[in-house]
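Asker: need coordinates for the below:
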Amino acid sequence: MTSSFDPPPHSFRSVFPVFALCWLAVFFDGMDINIYGAVMPHILDDHGFGLTPADAGTIGSWTTFGMLIGALAAGNLTDWLGRRPLLAGSVTVFSLGSAVCALAGSPAMLGAGRFLAGLGLGGLMPLGLAMVMEFAPRGRVALATGLLMTSYHAGGMAATVLGMTVAPAAGWRSVFWAGALPAVIAVPLLWKLLPESPGVLLARGQGERARAVAARYGLPRPAAGAAPAAGAKGRWAAVRALFAHESRGTTPLLWLASFCGLMLVYGMSTWLPQLMRTSGYGLTSSISFLMVINAGGIVGMLVAGRAADRFGPVRVSAVWFVLTAVGALLLKSHLPLAVTYAVVAVTGVWLYSAQAMVYAATNSVYRESERAAGLGWVTGVGRTGAVVGPWLGGVLAASGHQSWGFTAFALAGFLGATAIALVPLVARESAVAVARAEA
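Answerer: All right, here's what the predicted structure looks like:
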């Protein structure tokens, strides 16, 4: 006899509504993150505003510091408040931050707006990733992660278009007003159409509702072991589980890889247009490099997702980190414009998906009940790299050594490759140690 809760075959088609809503939310996330880099040259040219290169780097770091706090908070509050309210709240907060930036009368107020935006941006990514990983068909988690992250780069390209077209015609403030629109567009859709996580529902004692959501989207029946423990003690237990015997060594390696990946992502997103401009390229060309690197990022996510499902996200991430480092070193040279566009594009192919595959690797390291906390901490601790990247770019720009930024990014790529490559080795050693202890 077939139960009413027996799920239909699990496929991308059955979970498309969830995936589409998360894709939209992350699209606006990518747009808001990249808006600052896209308009920075225009703000620096607005001499009445008084923004210096050093201030610009500090503001970029305040953005990512807010993201660090948002990511850590979201990963540990999701079982209490639910993923749908936190996703909608994250979009609302970063939209309000963009509105503050549009109204800013000083660099200090601009920094406050970017910090507020960072709080929302940081919370959104780990929640969106956790939702997609939970709803993804079995054996297609890395592909689903890569597909979701294409939205980030589509949003980055949209920000670049706004920086190239709207900012010169209507001023840089108008671009930040565009960054406030997600609260009007995405939040109502998330509240109305996005389901709650079956694991979170089960943790909150809503077993019947959890099974109904699983059946509706073709998911396996939620089991008690897949649910995060409820309450403050449960959230603390989830954090302590990240350093259990099985993952004691792999957790710091994932954090280090995420630090390197996000230092690369946010350092390049914030400073690439200005670095290329100081290297002798025109304003329009310099901003267009941001579009090209995000276009490469979309291709990279599609390629990396399929490759990771076949070869494993750890191997793909390690190779991608190395190739990113090589691309960063090539950008130190003033190459012909066409060659530079090609180098920027292929660097984008590797740059963003190297970090995305770090996220995908957490799926094999942590149990289902620990996944949201694990992702929250991997993204949250990694945000320290996102703080360092923009800050370092500002320091180097202020001292006249912008080209050294590409060397720093290359070193981060090599270090990230080493860290992620060690994850399976350390995991095997930990498993052997646990087996010996239990024997």
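
Asker: C-alpha from now on. contacts and neighbour counts both.
Answerer: OK.

Asker: helix or strand right after the helix or strand containing Gly300?
Answerer: Here Gly300 sits within helix 283-311, counting by DSSP states H and E. On the C-terminal side of helix 283-311, the nearest following helix or strand under DSSP H and E is helix 313-330.

Asker: check which helices and strands the helix holding Gly300 sits against.
Answerer: helix 16-45, helix 141-170, helix 250-278, helix 313-330, helix 337-365 (3 or more CA pairs under 8 Å, 6 or more residues apart in numbering; DSSP states H and E).

Asker: tell me the angle of that helix relative to helix 16-45?
Answerer: Orientation note: helix 283-311 sits at an angle of 150 degrees relative to helix 16-45 (axes from the mean of the first three to the mean of the last three CA atoms, to 10 degrees).

Asker: run the chain-centre distance for helix 283-311.
Answerer: Distance of helix 283-311 from its chain centroid, counting by CA atoms, centre = their mean, to the nearest Å, is 14 Å.

Asker: what residues of that helix count as buried?
Answerer: Within helix 283-311, the residues that qualify as buried are 283, 285-309, counting by 16 or more other CA atoms under 10 Å.

Asker: compare with the first, here's sequence two:
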Amino acid sequence: MSSSTALSARGSRLALLVIGLCWLAVLFDGLDMFIYGSVLPHLLETKTFGITPDKAGDLGSYATFGMLVGALTAGTVADRIGRKQLMTACVTLFSLASAVCAISGSLAVFGLGRTLAGVGLGGLLPTAISMVSDYAKGGRIAITIGVLMTAHHAGGILSAYVAKWLVDPYGWRSAFWVCVLPLLFVPVLLKLLPESLSFLVAKGRTEEATALADRYEVELPAVTARKTAADRWDALLGLFRGGEWLQTLLYWLASFGGLLLVYGVATWLPTLMRTEGYELANALTFVVVFNLGGIVGMLVAGRAADRFGAPRIAAIWFALTAAGVYLLSAHMPMGVTTLVVFLTGVFLNSAQTMIYATVSIRSTPDNRATAVGWTSGMGRFGAVFGPWLGGQLLASGNGDWGFTAFALAGVSSMVFIGIAALRSARQPQASDDQEKLLAAH
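Answerer: As a prediction, the model looks like this:
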């Protein structure tokens, strides 16, 4: 085996190690995120803590507000302490927060637990995306992120089965105790997950970066060292310099609509399907089918985005999502409904992820965490609004309008990301230069 072939093989093993560990972390993220929606029909039926639809919507928004805080601070914190340490802290936080939910004796304490869990959940996802982007092969960032995000939907599937198997015989608290188990994964992350090479180089820790690169026989990335708080703010301000401000704003608006749709549907899908006349077991089955679609969608969209461009694929996917979500407002035969739920999952979940992929591809390695974190963070305002909106519609007796409202959010994201795609198409040279930079990385 030639030295170049050996170098490639060791680099591939390192990439697989990083992606595999991040995949497991995001799996637990998805479990913790979706578990609330999976147990919500039970909480409403038993009137646990005196919960009502509008209060349930507020609770859903508490978690997404926490995710907003976590996502907005993730880039800055990751640039300060490192992506490995931040990922470990996030897994620890949302696991312990689930314990708070499990032992809670009031709605206020339960809400506190969901808010703290949201901080950890919101901080983990953009950090994991940035981490795998660091180690992805040139030109394959979108598919790598797509593979990572299948874990989020695998966690959603797991949450539905946890609810189906444990809630009736053991109570809703048992589901949240399952979400504490990721604490056992923390020592594994600390021992096996390498720190981001880009972070080490940017912090001037060249000896540590060189030792890690030599250990796995990979090349060091070309990153400009960033050592001061002023430099970190400069990374954020760089998103608005020149003509970038409009592109950044379009991505933020598209992310707002996308996450409103994602978390609105994730929180209320089982309950809304109950209002359409389906049994609870079937409503939870729809959660499984929806997330199976999400896994398929991530793989399909990732490959399509690497070939045709992430913004273009995101716009098409959001259009198809809006159509699928709107169809769910009609009571159809079980087989047809299941197919529509599956296809909606295919397009909805991967459409939002392709926004992250677009931002990651357009960013340089040393400010990628900031760019992805802020795009995710601004979108979290939509994630806060979505669960609240669903609760208000149900509380006012307008649950049938829930799917229609979420479909309109999909249309808005299609428009914003479509405009962003058109603007990118008019700047081919800038795109080519960025791809060359990523290939070198």
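
Asker: out of the helices and strands packed on helix 283-311 of the first structure, which gets nearest to Ala241 of the first structure?
Answerer: Ranking those by proximity to Ala241 of the first structure (CA to CA) places helix 250-278 first, at 10.1 Å.

Asker: mean shift between the closest one and the second structure?
Answerer: Average distance, helix 250-278 of the first structure versus aligned residues of the second structure after superposition (mean CA distance after the TM-score superposition for the first structure): 0.6 Å.

Asker: in the second structure, what residues pair with that helix?
Answerer: Using TM-score structural alignment, helix 250-278 of the first structure corresponds to residues 247-275 of the second structure.

Asker: what do you get for stretch 360-377 of the first structure?
Answerer: The aligned range for stretch 360-377 of the first structure is 357-374, by TM-score structural alignment.

Asker: show residues contacting the matching stretch.
Answerer: 71-76, 78-79, 126-127, 130, 133-134, 141-142, 145, 198-199, 202, 223-226, 235-236, 239, 251, 310-311, 356, 375, 431, 434-435, 437-438, 441 (CA atoms under 8 Å, 6 or more residues apart in numbering).

Asker: rewinding a little: relative to Arg216 of the first structure, which of the helices and strands packed on helix 283-311 of the first structure is closest?
Answerer: helix 16-45 (11.3 Å).

Asker: how big is the offset of the closest one relative to the second structure?
Answerer: So helix 16-45 of the first structure averages 0.5 Å relative to the second structure (mean CA distance after the TM-score superposition for the first structure).

Asker: can you name every helix or strand that that helix contacts?
Answerer: helix 53-81, helix 83-103, helix 107-135, helix 141-170, helix 172-178, helix 182-193, helix 250-278, helix 283-311.

Asker: for the residue most central in space within the second structure, list the residues it contacts.
Answerer: Centroid-nearest residue in the second structure: Leu125, 5.2 Å away (criterion: CA atoms, centre = their mean). The neighbours of Leu125 of the second structure, taking CA under 8 Å, 6+ apart as the test, are Val26, Asp29, Ala71.

Asker: which PyMOL command selects the buried ones in the contacts of stretch 357-374 of the second structure?
Answerer: Buried members of the contacts of stretch 357-374 of the second structure, defined by 16+ other CA under 10 Å, are picked up in PyMOL with:
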select buried, resi 71+72+73+74+75+76+78+79+126+127+130+133+134+141+142+145+198+199+202+223+225+226+235+236+239+251+310+311+356+375+434+435+437+438+441
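
Asker: quick revisit: buried residues in the match of helix 250-278 of the first structure?
Answerer: 247-274.

Asker: what's around Pro9 of the first structure, how many residues?
Answerer: When neighbours are defined as other CA atoms under 10 Å, Pro9 of the first structure has 14 of them.

Asker: give me the element it is part of.
Answerer: Short version: Pro9 of the first structure belongs to no helix or strand, going by DSSP H and E.

Asker: that one and Arg436 of the first structure, how far apart?
Answerer: 40 Å (CA to CA, to the nearest Å).

Asker: quick one: Cys179 of the second structure and Gly30 touch, right?
Answerer: No. Look at Cys179 of the second structure against Gly30 with CA atoms under 8 Å: they stay out of range, at 10.1 Å.

Asker: what about the helices and strands packed on helix 16-45 of the first structure, which gets the closest to Ile420 of the first structure?
Answerer: helix 250-278 (5.7 Å).

Asker: angle of that closest one against helix 53-81?
Answerer: 140 degrees.

Asker: same for helix 250-278 of the first structure, what does it pack against?
Answerer: Short answer (3+ CA pairs under 8 Å, 6+ apart): helix 250-278 of the first structure packs on helix 16-45, helix 283-311, helix 337-365, helix 371-399, helix 404-421, helix 423-438.

Asker: got the ones you listed as JSON lines, with distance to Pro85 of the first structure columns?
Answerer: Shown next, in JSON lines, are these (distance: least, CA to CA, whole Å):
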{"stretch": "helix 16-45", "distance to Pro85 of the first structure": "13"}
{"stretch": "helix 283-311", "distance to Pro85 of the first structure": "27"}
{"stretch": "helix 337-365", "distance to Pro85 of the first structure": "22"}
{"stretch": "helix 371-399", "distance to Pro85 of the first structure": "15"}
{"stretch": "helix 404-421", "distance to Pro85 of the first structure": "32"}
{"stretch": "helix 423-438", "distance to Pro85 of the first structure": "33"}
